[in-house]
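**Q** can't give you the sequence, but here's the structure:
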């Protein structure tokens, strides 16, 4: 009977140690998650800023000129010859 209580006590001790270990791990994971979330937010903001800069540069570029209809006819004639 005493050995059964000792076994139960040992199991309770192991459970308490495991609980403490998991709490410590959970705390570290929450810290890491918080840091990664902040870093992710910074990357998103940088991506949006880069997108605005690219769009501004594209808006400054001149539109491509459409080829003259005569040029198309000349090219078609040269391709068939």
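**A** Noted; the coordinates are in hand. Being a predicted model, the structure only gives us computed values, none of them experimental.

**Q** For the rest of this, base every contact and every neighbour count on C-alpha atoms.
**A** Fine.

**Q** So in the protein, which helix runs the longest?
**A** The longest helix of the chain (DSSP state H) is helix 2-60.

**Q** which ones are touching residue 19?
**A** With CA atoms under 8 Å, 6 or more residues apart in numbering as the criterion, no residue contacts residue 19.

**Q** Quickly note the distance from it to residue 9.
**A** 15 Å (CA to CA, to the nearest Å).

**Q** for comparison:
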């Protein structure tokens, strides 16, 4: 037996995360979570974010590049990732 009544459709809204482009993120000095560049404290552990790690300097031409870049935007040289110092006393 086939139903002849129309189906009741319900619309739902799915929240989306907008992808921000050209946004520099800062790394928390304690838990290394990425935070917004204007954050005064980490949104995960409340420590002070490390504002110094927002860029990586090219060793060849000394251009400041995005901290997640693998290659220099000026000369194309391979960028070394910044070192993270981990405090073992935590």
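**A** Right, received. Where do you want to start? Given the structure is predicted, the values throughout are model-derived calculations rather than measurements.

**Q** Fetch the TM-score of the aligned pair.
**A** TM-score for the superposed pair, counting by TM-score structural alignment, normalised by the length of the first structure: 0.27. Supporting figures: 36 aligned residues with a CA RMSD of 3.9 Å.

**Q** one step back: and after the longest helix of the first structure, which helix or strand comes next?
**A** Under the assignment DSSP states H and E, the closest C-terminal helix or strand after helix 2-60 of the first structure is helix 69-80.

**Q** What residues sit buried inside that following helix?
**A** For helix 69-80 of the first structure, the neighbour count (16 or more other CA atoms under 10 Å) marks no residue as buried.

**Q** from the middle of its chain, how far away would it be?
**A** What separates the centre of helix 69-80 of the first structure from the centre of its chain is 49 Å, taken as CA atoms, centre = their mean, to the nearest Å.

**Q** same for it, what does it pack against?
**A** For helix 69-80 of the first structure, there is no helix or strand it packs on, judged by 3 or more CA pairs under 8 Å, 6 or more residues apart in numbering; DSSP states H and E.

**Q** Could you tell me how many residues sit around residue 55 of the second structure?
**A** Neighbours of residue 55 of the second structure under the rule other CA atoms under 10 Å: 19.

**Q** Next: residue 28 of the second structure.
**A** Residue 28 of the second structure has 23 neighbours, counted by other CA under 10 Å.

**Q** What sits closest to it if chain neighbours are left out?
**A** Computed as CA to CA, 6 or more residues apart in numbering, the closest residue to residue 28 of the second structure that is not its neighbour in sequence is residue 49, at 4.0 Å.

**Q** tally of neighbours for residue 41 of the first structure?
**A** For residue 41 of the first structure, the neighbour count with other CA under 10 Å is 12.

**Q** no wait, residue 36 of the first structure
**A** Neighbourhood size, residue 36 of the first structure [other CA under 10 Å]: 12.

**Q** Okay, it and residue 18 of the first structure: tell me how far apart.
**A** Residue 36 of the first structure is 26 Å from residue 18 of the first structure, by CA to CA.

**Q** All good on my end, thank you.
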